[in-house]
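Student: Sequence isn't available, so here's the structure alone:
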C-alpha cells in the first residue's frame, strides 16, 4: 500500500504532539494524514478520546492506518472493538505503562489496563529501553499479546522531540516499509 491509498490517522498522546514532534512532521508530509484532535489534551478522558478515534475512522473512505504515540496507543487499542474491520494496520510508538501506579499524572491510569486480545490487523510497536513512561519489558509483553512486531529502539527515551526525535528518519523508514506491506483492500467501504 502507498500512503496515498490510506487514511493515516495521527493519534498523539497526553498534551498533544508539538510542531517539532515526528508525528506533526509526518502529518505535514503525508497528504492523506490527519490528526485525531481531542477536546482536552491535558485532562484526557478515556471514553472521550476513544470516541474521537472511532469518529475519525468512521469518516474515512480509504483503509485506515493508525499512527499512535504514547497515550495515543492505549486510546487506539481500546477503540479496536469498534473499528478493527476498517483498519489496515497500526504503528504504535512508546506505549506508556498505564497500569503502573507510579505514572504521573495519576489520571492517566484510567487508560489502563491494555486490552490483551490479538489485534485483527498487522501492527508494529516501537519501544525504547529507557522510556520514562513505560519499561521495555512492558512493551514487549503487550506487543506479544497483540501479535505486534516489536522494534527495539535502543535507548531512545520517550521517542519524542524532547528525546531528540523530531525528524526521526529511522522511524520514517520503518513506517514506509510497514506501509508497503499492508493490503490496500482492507477496510474499504462501498
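Tutor: Cool, got the structure. The structure presented is a predicted model; accordingly, all values stated were derived computationally and were not measured.
Student: hey, let's count contacts and neighbours off CA atoms from now on
Tutor: Fine.
Student: my read: residue 100 touches residue 109, true?
Tutor: Yes. With contact defined as C-alpha atoms under 8 Å, residue 100 reaches residue 109; the gap is 7.2 Å.
Student: Settle it for me: which of those two has more neighbours?
Tutor: residue 109 (18 against 15; other C-alpha atoms under 10 Å).
Student: ok, that one to residue 99 distance?
Tutor: 6 Å (C-alpha to C-alpha, to the nearest Å).
Student: Can you tell me the centre-most residue of this protein?
Tutor: residue 68 (1.6 Å; C-alpha atoms, centre = their mean).
Student: got a list of contacts for the strand or helix carrying that one?
Tutor: Using DSSP states H and E, residue 68 sits in strand 64-69. Applying C-alpha atoms under 8 Å, 6 or more residues apart in numbering, the contact partners of strand 64-69 are 6-13, 23, 57, 76, 86-95, 187.
Student: what residues are up against residue 134?
Tutor: 94-97.
Student: Show me which residues of stretch 127-144 are buried.
Tutor: 127-131, 133-136, 139-140, 142-144 (16 or more other C-alpha atoms under 10 Å).
Student: Which of the residues you listed fall within helices?
Tutor: If you go by DSSP state H, the buried residues of stretch 127-144 have 136, 139-140, 142-144 in helices.
Student: Could you report the neighbour count for residue 14?
Tutor: 17.
Student: A strand includes it, no?
Tutor: No. Residue 14 is assigned coil when assessed by DSSP: H, G, I helix; E, B strand; the rest coil, not a strand.
Student: Show me the helices in the protein, by range?
Tutor: Under DSSP H, the chain gives helices at 22-29, 46-59, 72-83, 136-146, 169-180.
Student: Put this next to the first one:
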C-alpha cells in the first residue's frame, strides 16, 4: 500500500495581497501546510516579477504542490505554467484552485498591474478548478468561462458573491476547501 505524501499549498493572493478575513488568510491560519507566496510588490504587480516569485516558491517546496490562487494570483499561475515553468517544476503541481479571475481588458482591472495581457489560453498541464461569481466587478462570467475552457478547467459558478474575497462573507469557506482538497491530501 502506498501512502500519498501531504502536499504543500502555495497561497497566491492578488493585487494588494489578501488581508484579515479573506478565505486565503483564514486557510493559512488553520493549516501550517499553507504557505503564502510573497510577491515583490503587492501594489505595483509586474507579471515577470510575480511569475519568478512563484517559480522560486515551487522550487523551494517539496512535491506535491497545490495552488490556492485568487484574482491576479490566478493569472500569475496561468502565465507561470505557460511561459516560465520547467517540466520538472510543472511535474510537482498536483492542481490549482483558481478563484475570481480578473479580466485585464476590464474597466476595473488595476492599471498598476503590468504584463498580464493577453492571458495565455492554452491547456494547463495540471488539474484546475475555476470558481467565478456572477457579479464580480473585476471579471465577468464569459471571461472566466473562456479561460476555464481553454485551460481544461472545471468551471464553478458560485452565484452572486462579488470578488470572492473577505467582503463576500465566506468565512473559512469550507466549500472552497473541499474543491482544493480534491487535488490530494493537505
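Tutor: Sure, I can see it. Just so it is clear, the model here is predicted, and its values are computed rather than measured.
Student: Could you export the buried residues of stretch 127-144 of the first structure as a markdown table, including distance to residue 63 of the first structure?
Tutor: Shown next, in a markdown table, are those (distance: C-alpha to C-alpha, whole Å):
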| residue | distance to residue 63 of the first structure |
| --- | --- |
| 127 | 25 |
| 128 | 29 |
| 129 | 32 |
| 130 | 34 |
| 131 | 31 |
| 133 | 31 |
| 134 | 30 |
| 135 | 32 |
| 136 | 30 |
| 139 | 26 |
| 140 | 27 |
| 142 | 24 |
| 143 | 22 |
| 144 | 24 |
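Student: Closest one of those to residue 48 of the first structure?
Tutor: Of all those, residue 133 has the smallest distance to residue 48 of the first structure: 22.0 Å, by C-alpha to C-alpha.
Student: Map the closest one across to the second structure for me.
Tutor: Matched to the second structure by TM-score structural alignment, residue 133 of the first structure sits across from residue 138.
Student: list the contacts for its match?
Tutor: Per C-alpha under 8 Å, 6+ apart, neighbours of residue 138 of the second structure: 100-103, 106-109, 163.
Student: With residue 103 of the first structure instead?
Tutor: Contacts of residue 103 of the first structure (C-alpha under 8 Å, 6+ apart): 97, 109, 133.
Student: Check residue 95 of the first structure too.
Tutor: 69-71, 73-74, 125, 127, 133-134, 139.
Student: Can you tell me what residue 119 of the second structure aligns to in the first structure?
Tutor: Match for residue 119 of the second structure (TM-score structural alignment): residue 114.
Student: ok, and the closest non-adjacent residue to that match?
Tutor: Spatial nearest neighbour of residue 114 of the first structure, chain neighbours left out: residue 74 (6.2 Å); criterion: C-alpha to C-alpha, 6 or more residues apart in numbering.
Student: any idea how far the one you found is from residue 49 of the first structure?
Tutor: Distance from residue 74 of the first structure to residue 49 of the first structure, by C-alpha to C-alpha: 10 Å.
Student: circling back: could you report the neighbour count for the match of residue 119 of the second structure?
Tutor: Neighbour number of residue 114 of the first structure under other C-alpha under 10 Å is 18.
Student: okay but it is in contact with residue 76, surely?
Tutor: No. If you go by C-alpha under 8 Å, residue 114 of the first structure and residue 76 don't touch, sitting 10.2 Å apart.
Student: picking that back up, which two in the contacts of residue 138 of the second structure are spaced the farthest apart?
Tutor: 100 and 107 (15.4 Å).
Student: Let me see the contact set for the residue nearest to residue 114 of the first structure.
Tutor: 95, 111-112, 114.
Student: Just give me which of the residues you listed are shared by the second structure.
Tutor: Contacts conserved in the second structure for the contacts of residue 74 of the first structure, counting by both residues aligned by TM-score structural alignment, their matches' C-alpha atoms under 8 Å: 95, 111, 114.
Student: if we can go back for a sec, which residues are in contact with both of residue 114 and residue 76 of the first structure?
Tutor: Common neighbours of residue 114 of the first structure and residue 76 (C-alpha under 8 Å, 6+ apart) do not exist.
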